[in-house]
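K.L.:
Coordinates only, no sequence provided:
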């Protein structure tokens, strides 16, 4: 039997339960992965609350899309993966589990330099950060402001952007400033006077803004610092993006990702793996929880003050 975290009704973390189910089998084009760790993403909590359109909840629904583990069964038609392969899973369903079914295309080789929790933390943060930065055309001359720089997406964005030669200013609480400096960013504390503090460290101005925080303060400061709102992008308040005149990818945006944007999210893991192998990229795991502690993991995620990534270890 396998164990899986699921919910039968929308609501707070208390609706999460751990159930025993038949161990899944690999259908054509798919594999079964024995999960060693699963990543917790903010979207997981929004789906659980019913804040994202996913259709009616007519049966128990699993949680999570990112994982890392070992292939234990290969379905017909799968030629690139074998039993025993260590892999990163992205975009699957019900990843908070002991076993998860994934399409062959949803797998990437696990980087040797990462442990299981770090590998499980790659998927959504790395894919999102890379796609947004490429879509914004961040490069060597870019002066980039990242709101929420110490979170999983923020840290990935800082590292990609600095690797490409951009000057990065990132907001975070003072307790996380040393971490941002280690990653190559200029840290700035959020709070009243944010725009002025950014101007002090970036007197040359800001070219682009990547909002991974979604607060009114972050948006208002961005509007003060950047004249063209097309140069401001959010992954949090996508539902408001059109009214605000800014760009959005996911985060509740009614506009689906294009084929090119989806391709970039897939490409991200290979790029991150290369940087990891060269010692130019890091994955920070903040806390680990068991399957039975999934509700606690969601409570922490919903505080919005998580440095790095939360993971679940079955």
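P.N.:
That came through, no problem. Predicted model, so just to flag it, every value in this text is computed and none were measured. Numbers count the residues shown, from 1 in each chain.
K.L.:
From here on, just use CA atoms for contacts and neighbour counts.
P.N.:
Noted.
K.L.:
following the longest helix along the chain, which helix or strand shows up next?
P.N.:
Looking across the chain with DSSP state H, the single longest helix is helix 259-277. Downstream of helix 259-277, the next assigned helix or strand under DSSP states H and E is strand 285-289.
K.L.:
Against that first model, consider the following:
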């Protein structure tokens, strides 16, 4: 099978596509023929060597999010069949034609949700939904989402709106129309943010940070209680200001609930697609932090 690998830490150019042996499913596992695979900042960090807790053995495969079709069953698997469309999380092997995962962690893909969108939603859905649960966001809240145009911010905005919250979302001016389509009031990030939030006439009651650094200090300055400010990106600033670090774990049931909403058209995720052969360009897009939608690799048979 073909897979994206890297033989040393470094810039996107260390990635290349090679042929490696097909994996075989063990007991309780299924093998998935991957049709779309997400690329996320975690992948960039691993490839750069900035994730020392991630076990890397060169040549190292990469990728955490997949959507595809079951093509082989391991011993003892009864609830899935060959040909079932599925999606889910994996660990450092998702950017490949085939992968093996525990059947218990697989989520069925609704027929009316395409494979690229399904793959694009995997990590963002679990992170955003878990963060909102931890922050207790619900009816009557005013949620400030820093980096509202990012993948996590995109899902968090829509889930918060569905829960009855009003959302203010920071983004670059070019993304304000997109933030508005997601149901949020757009504001600029950076030094103009505090004044722009106050100009809305709304008092934020909670904040979810996907930008880091000054965004956390700004949330505190806006009068949001520190126990209702959560960051997914900046542990250091969180400790400095006494706010939460939200590390929502992987949860197939939580993922399945968001996927069901996406199938109903209630949660949308724009996708920027690259073929597997352009994995270097896909990583460059994620690393730039200016990609237009969630970056996904399309893996043709």
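P.N.:
Received, thanks. Only a predicted model underlies this, so the values are computations on that prediction, with no experimental measurement involved.
K.L.:
circling back to that earlier point, got the buried residues for the longest helix of the first structure?
P.N.:
Buried residues in helix 259-277 of the first structure, counted by 16 or more other C-alpha atoms under 10 Å: 261, 264, 265, 266, 268, 269, 272, 273, 275, 276.
K.L.:
What helices and strands are in contact with it?
P.N.:
Helix 259-277 of the first structure sits against helix 123-135, with contacts defined as 3 or more C-alpha pairs under 8 Å, 6 or more residues apart in numbering; DSSP states H and E.
K.L.:
Superpose on the second structure and give me the mean offset of the helix or strand following the helix it packs on.
P.N.:
Next helix or strand after helix 123-135 of the first structure toward the C-terminus (DSSP H and E): strand 143-147. In the superposition against the second structure, strand 143-147 of the first structure averages 0.4 Å from its aligned positions (mean C-alpha distance after the TM-score superposition for the first structure).
K.L.:
So which residues make contact with stretch 58-65 of the second structure?
P.N.:
Applying C-alpha atoms under 8 Å, 6 or more residues apart in numbering, the external contacts of stretch 58-65 of the second structure come out as 3-8, 37-40, 43, 87-95, 119-120, 122-123.
K.L.:
mind checking the end-to-end distance for it?
P.N.:
One end of stretch 58-65 of the second structure to the other measures 20 Å (C-alpha to C-alpha, to the nearest Å).
K.L.:
can you tell me how far the spatially most central residue of the second structure sits from residue 10 of the second structure?
P.N.:
What sits nearest the mean C-alpha location of the second structure, by C-alpha atoms, centre = their mean, is residue 124, with 2.8 Å. Note on residue 124 of the second structure: its distance to residue 10 of the second structure, by C-alpha to C-alpha, is 25 Å.
K.L.:
what's the counterpart of residue 224 of the first structure in the second structure?
P.N.:
Using TM-score structural alignment, the equivalent of residue 224 of the first structure in the second structure is residue 221.
K.L.:
Enumerate every residue touching the closest residue to its match other than its chain neighbours.
P.N.:
Distances taken as C-alpha to C-alpha, 6 or more residues apart in numbering put residue 194 closest to residue 221 of the second structure, at 8.0 Å, once the chain neighbours are dropped. Contacts for residue 194 of the second structure were tallied using C-alpha under 8 Å, 6+ apart; they are 218, 221, 222.
K.L.:
ok, and the most crowded of those residues?
P.N.:
residue 222 (17 neighbours; other C-alpha atoms under 10 Å).
K.L.:
Disregarding flanking residues, what is the spatial nearest neighbour of that residue?
P.N.:
For residue 222 of the second structure, ignoring the flanking residues on the chain, the nearest one in space by C-alpha to C-alpha, 6+ apart is residue 194 at 6.9 Å.
K.L.:
cool, residue 36 of the first structure as well?
P.N.:
Closest residue to residue 36 of the first structure apart from its sequence neighbours, by C-alpha to C-alpha, 6+ apart: residue 69 at 4.8 Å.
K.L.:
Return the distance of the one you found relative to residue 313 of the first structure.
P.N.:
10 Å.
K.L.:
who's more crowded, these two?
P.N.:
residue 69 (26 against 23).
K.L.:
which element is the more buried one on?
P.N.:
Residue 69 of the first structure belongs to strand 66-74, assigned by DSSP H and E.
K.L.:
That strand vs the second structure, mean deviation?
P.N.:
Here the mean offset of strand 66-74 of the first structure against the second structure after fitting is 0.5 Å, by mean C-alpha distance after the TM-score superposition for the first structure.
K.L.:
what helices or strands is the following helix or strand past that strand leaning on?
P.N.:
Remark: after strand 66-74 of the first structure, the chain's next helix or strand is strand 86-89, criterion DSSP H and E. Applying 3+ C-alpha pairs under 8 Å, 6+ apart, one finds that strand 86-89 of the first structure contacts strand 66-74, strand 107-109, helix 116-120.
K.L.:
One more pass at 6 Å, please.
P.N.:
When contacts are defined as 3 or more C-alpha pairs under 6 Å, 6 or more residues apart in numbering; DSSP states H and E, strand 86-89 of the first structure packs onto strand 66-74, strand 107-109.
K.L.:
which stretch among the ones you listed comes nearest residue 178 of the first structure?
P.N.:
strand 66-74 (27.9 Å; C-alpha to C-alpha).
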